[in-house]
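**Student:** just need the structure, nothing else, for what follows:
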Amino acid sequence: MSRKYPNVAKAEKYARDVVAGKIIACKWIKLACKRHLDEKKLSRSKDFPYRFDPERAERVAKFIQLLPHTKGKWARERLPITLEPWQLFSICIPFGWIIKKTKTRRFRRLLVFVPRKNGKSVIAAGIGLYMFVADNEFGAEVYSGATTEKQAWEVFRPAKQMVDRTPALKARFGIESNASNMNVPSDGSRFEPVIGKPGDGSSPSCALVDEYHEHKDSDLYDTMETGMGARDQPMMVVITTAGANIGGPCYTLVRDAQKMLDGALDMPDMWAMIYTKDEEDEWSSELALRKANPNYDISVSGEFLRARCRDAMQSAHKQNTFRTKHVNEFVGAKSAWMNMSKWQMAPERKSLEELQGRPCYIGLDLATKIDIVAKVMVFPPTLDDPNYHVHCKFYIPEARLMEEGEVNSERYQEYDHLGLLTVTAGEVIDFSAIEDDLKDDLGTHNVQEVAYDPWQAAQLAQNMENEGAVMVEIRHTVQNMSEPMKETEALVLSQRLAHGDDPVMTWMMSNVVATLDKKDNIYPNKERAESKIDGPVALIMALARAIVHDQSNGLDDFASNPIMVGI
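**Tutor:** Reported below is the predicted structural model:
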């Protein structure tokens, strides 16, 4: 193997060293390496549908390493690219896996999630050029897609420079390099940057999506992917760092990839390399930096990272930037309140059926009739269960789903498709739908109180009081919101808030910014109008009432006693 396929040998040695603990790596890289090694053994079975062809992987590695560097000292010295073992494994090995029956490529989606300064542009440009001229795809169409012209050129520019600086490559494949595109006249292949969607009639054989975290929606990704239908073995390539938008498509893609590596999702056509720190690692530690940056002291110096880390430890703003760009963590809003890593470590939530008979407190955020509003049910601890269980319901007028110019319309449509929204007819929320649900709640659950902000809700409150509900007014003031907001955070940090990982609530929670006053009071706020926080506000209101009652009867202290936890 090492003589005939030296690059594959280096890549697989990297995988074995990672699994053996000889190379520092996070959980996700260990799982990706183990997956390859395990599936190579499985491929000997007739029942396993895939096999690994080292020749195909070696071919990609050799091609990319014939290309020149385009930046820095290596470019000045006119040196060809040398792929590091982690790069050989991340980008060449997936090209070697094929479907036994069709002999076409197995992996159609390739995700390399890696911090800045780790050679992302070189990797993407190399893959793009291979798919452009060396993949044996007649009439190949390769697009470097982005939301801005500047970003689209971040991959296309180095690819074009590689071609322009390699006359032998031009001659071998008959490449014409123009100002804004490259093409091969003999078969019509082309490589070009695209801002937004590709044009009608496009049939991408390869789509390169750089810095996917900057995309507000999955529009470009989806359009590229659906356009690949006519190709036998297309490749969707996403090479990106983390970002600040935990509700965006990049975060969703990374989360899906993590679930795939963990075995929770069956995604046999996805190859994912996720370089970041582990949950238990301190973000400012040397260990975290080495796990997240595979090119540590190669293309990104350890001293540079340590210097930026020192700066980040002195500034909350710089900390978020450092953690996204160099530790590769999604940190939610730029001044996010909630620790979203802890949020995702919530205990298992009981179903509504299991919670019947248990005291229940409801929070209603009805601040607007023209956008999404929230109803949140909170079930406090009992003697045999120390956790608060949360169930949410979100309402939206039908007009908002399809409204032109609505930033969140695609997100709302996806949530609706998943059955996470209650859509009411017309231009505004039909409050009668909320009243009907509250009546059902009163009949089904042991509802103690319904907390509401009187803005927009006076008539609803009166109607529900006539139905026997105990309606408690909570105005959205700092005085009313600060303590329950702090309690909400404490419950999350102590892993006692079972929220069911509701995608709508998770997105909204990531949008919450904590406004702090001189007396250390906090108040839930948001950075932008489109950053909805209705769910968290309703949750804080419901918890405000639940915690008051729990503290008055001593249940909260009893349930949180370490002796009782787990009994």
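**Student:** from here on, contacts and neighbour counts on C-alpha atoms
**Tutor:** Will do.
**Student:** all the helices of the stretch 251-400 of the chain, residue numbers only.
**Tutor:** Ranges of helices in the stretch 251-400 of the chain, per DSSP state H, counting those that start in this stretch, are 286-292, 302-312, 316-325, 340-343, 398-402.
**Student:** another one to check against the first:
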Amino acid sequence: MLNNQYVEEYIKKWKCGKIVLNKKRILLLGLIEKEILPRDDLYYFDEEQINNYIEFSETWYFELDEWEMFIAPFIFLFRKEDDEPVFDEFVINMGRGGGKNGFITTLANYFISPLHGIDKYHISIVANSEDQAKTSFQECYDTITNVENETLKETFEAYKSSITCHDTQSSIKYKTSNAKTKDGGREGAVIYDEYHEMEGTEVVDVFSGGLGKVDCGRQFFIGTKGFIREGFFDIKYRECEDILNGLIEFSGVFPYICELDDIAEMDNPEKWTKANPALQQPLNKRGKRLFNKVMKEYKKLVYNPSGRSAFVTKRMNFIEDNMENSVATREELMATNRPFFKLDTKPIGSLDFGSVRDFATCGLLFKKGEEYAFKSFTYAIKHFCDVHYGYSNTANDFGTEKKAPIKKWEKDGLMKVVDEPSLNPMHIVNWFVEMREKYGVEKIIADNYKLDILRPLLEAEGFEVEPIRRPSSIHPLLAPRVEDGFANHKFIFGDNPLMRWFTNNVFVKETQAGKIFEKKEAVKRKTDGFQAFVHALYRATELEDEVDMDETFDALDALVF
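**Tutor:** Just a heads-up that it's a prediction; the model follows:
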């Protein structure tokens, strides 16, 4: 059996009820006890490194919390066969104020020190903004340059843009995710701060490219749940879930995820430690200060309910699906990511666009049994994408802002960006002509207000065009079908994050007439694809009638008169 006092103490405290853990951390402990600790034939804890790191941190920085003392041994857990780390990725996800930045500050400083002992073990701290990237770097810089820390001054040379160890020639640098270079360096470790803000994998792909050129390469992903869906955070979070649920081998990625298990726990301060280990009783001085701040924010929700979303997400590290405001939960949205059934029946066509100067989405709705498949394609104007999503900016390859990954969606064949002052309607006409050749679409449903130019062009090509005079008036009628379809996983969008983005941007508003589907944000958060889907659902019964008639004719053909 492998033994380490900090790991054993943490597990023992949980089993004795001295610390409160959420389900994902309990699963983590189960994996450690089952897959790691019994394998002394494969692995070993480098006790010297573990103790050196803890002593270094507590001498020059601060006393480490229990959760930091627990994770540290796994950073220095090695395979016997090659002396490389068992875990080279650490995902640390918890509520704001838990001490994530302080933890990576001590790690970064230790990694470049003579105690770690690896020459040219460079550290890159990467974040979307320069201020965030500098957070841990600045803490390290301030500690080294403190007038009382003569020992650190002799060991490290600290400048405003880099910190270097004299003995190892290892350095710490901060970088923003819009770095102009597309090549990774020769990093020993890369730390991604606030990784929930990354739109895609591009940043990690670039900065991880330099790993492997020195021994013991590592990556650290730290953050709190955010508001960007279908970005890198969701990808990494699902990977962590699969590891914790035993679907992926417990090696390589160490998932330390702190979150509420249920939103009802938000109203029980004793459960807050599930989301933030810094709030574990008994509280130290920093923990008391944090608890008081969180409690103050919690009490304000009585008078400022609009702050609930930020509090739940950032403090409780919980993504709340508000069924009164969202058209579908995250689980329901992800359930649309299924392969299409055989598209061999005649579909209903539909389209929607907010303006000919931004987005337009065309779609086809198919039906099989109780399921509906919606196949869509979107056109977007380049100028709009440049202004609002940085489409032409070379830094956009790295996903630097909170924006839709237009380039990736275009590359994946989900949309096309056209360099025109306004959308040429023939793009839409030609798409439906092509779809008619493939699937036999004949009828197209659209907002009457948007059909002035398109309707005669589509009808000239032989399509039947049905206008909806006031689209919002059909929403209350369709709301039950929409809710039932998402709740019971009847809708299929295929592997189409663009359609999920459209749908996630929808705000369900209660009116006297019933529920209507509006935008959560007026400009950047487009809903064209979802509205096109709703237009098609308006005539979904015709798909049912068509299927019923086919069955009727088949039955008649089989009769012998």
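**Student:** returning to that earlier point: next, format the helices of the stretch 251-400 of the first structure as TSV and append distance to residue 84 of the first structure and mean neighbour count.
**Tutor:** Formatted as TSV, the helices of the stretch 251-400 of the first structure follow (distance: least, Cα to Cα, whole Å; neighbours: other Cα atoms under 10 Å):
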stretch	distance to residue 84 of the first structure	mean neighbour count
helix 286-292	15	22
helix 302-312	17	15
helix 316-325	21	20
helix 340-343	31	18
helix 398-402	47	18
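**Student:** can you lay out these as a markdown table showing distance to residue 372 of the first structure?
**Tutor:** What follows is the helices of the stretch 251-400 of the first structure, written out as a markdown table (distance: least, Cα to Cα, whole Å):
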| stretch | distance to residue 372 of the first structure |
| --- | --- |
| helix 286-292 | 37 |
| helix 302-312 | 36 |
| helix 316-325 | 28 |
| helix 340-343 | 22 |
| helix 398-402 | 9 |
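**Student:** of all these, which one is nearest residue 495 of the first structure?
**Tutor:** Proximity to residue 495 of the first structure (Cα to Cα) singles out helix 340-343 among these, at 7.4 Å.
**Student:** now the closest one on the second structure. Mean distance?
**Tutor:** Its matched residues in the second structure lie on average 3.5 Å from helix 340-343 of the first structure after superposition (mean Cα distance after the TM-score superposition for the first structure).
**Student:** please report how far residue 278 of the first structure lies from residue 288 of the first structure.
**Tutor:** Residue 278 of the first structure is 7 Å from residue 288 of the first structure, where distance means Cα to Cα, to the nearest Å.
**Student:** hmm, I was thinking of residue 80 of the first structure
**Tutor:** Distance, residue 80 of the first structure to residue 288 of the first structure, by Cα to Cα: 30 Å.
**Student:** again, but for residue 60 of the first structure
**Tutor:** Taking Cα to Cα, one finds residue 60 of the first structure at 31 Å from residue 288 of the first structure.
**Student:** tell me if residue 193 of the first structure really is in a strand.
**Tutor:** Yes. Under DSSP: H, G, I helix; E, B strand; the rest coil, residue 193 of the first structure falls within a strand.
**Student:** the second structure: which residue goes with that one?
**Tutor:** Using TM-score structural alignment, the equivalent of residue 193 of the first structure in the second structure is residue 174.
**Student:** neighbours of its match, how many?
**Tutor:** Residue 174 of the second structure sits with 24 neighbouring residues when counted by other Cα atoms under 10 Å.
**Student:** which SS state does the closest residue to it other than its chain neighbours fall under?
**Tutor:** In space, and not counting its chain neighbours, residue 174 of the second structure is closest to residue 125: 4.6 Å by Cα to Cα, 6 or more residues apart in numbering. Here residue 125 of the second structure is recorded as strand under three-state DSSP.
**Student:** ok, residue 125 of the second structure to residue 529 of the second structure distance?
**Tutor:** For residue 125 of the second structure relative to residue 529 of the second structure (Cα to Cα), the value is 37 Å.
**Student:** with neighbour numbers in mind, choose between these two.
**Tutor:** residue 529 (29 against 26).
**Student:** element containing the more buried one, please.
**Tutor:** helix 528-537 (DSSP states H and E).
**Student:** right, and residue 56 of the second structure touches residue 110 too?
**Tutor:** Yes. Counting by Cα atoms under 8 Å, residue 56 of the second structure does reach residue 110; the two are 7.1 Å apart.
**Student:** how about residue 88 of the second structure, nearest residue that isn't a chain neighbour?
**Tutor:** Residue 88 of the second structure sits nearest to residue 218 (Cα to Cα, 6+ apart), 4.4 Å away.
**Student:** for that neighbour, what are its contacts?
**Tutor:** For residue 218 of the second structure, the contact set (Cα atoms under 8 Å, 6 or more residues apart in numbering) comprises 87-89, 188-190, 211.
**Student:** preserved in the first structure, out of those residues?
**Tutor:** Comparing the contacts of residue 218 of the second structure with the first structure on both residues aligned by TM-score structural alignment, their matches' Cα atoms under 8 Å, the contacts found in both are 87-89, 188-190.
**Student:** so which of these wins on neighbours?
**Tutor:** Comparing these by number of neighbours (other Cα under 10 Å), residue 189 comes first, having 30 neighbours.
**Student:** counterpart of that one in the first structure?
**Tutor:** The alignment partner of residue 189 of the second structure in the first structure, by TM-score structural alignment, is residue 206.
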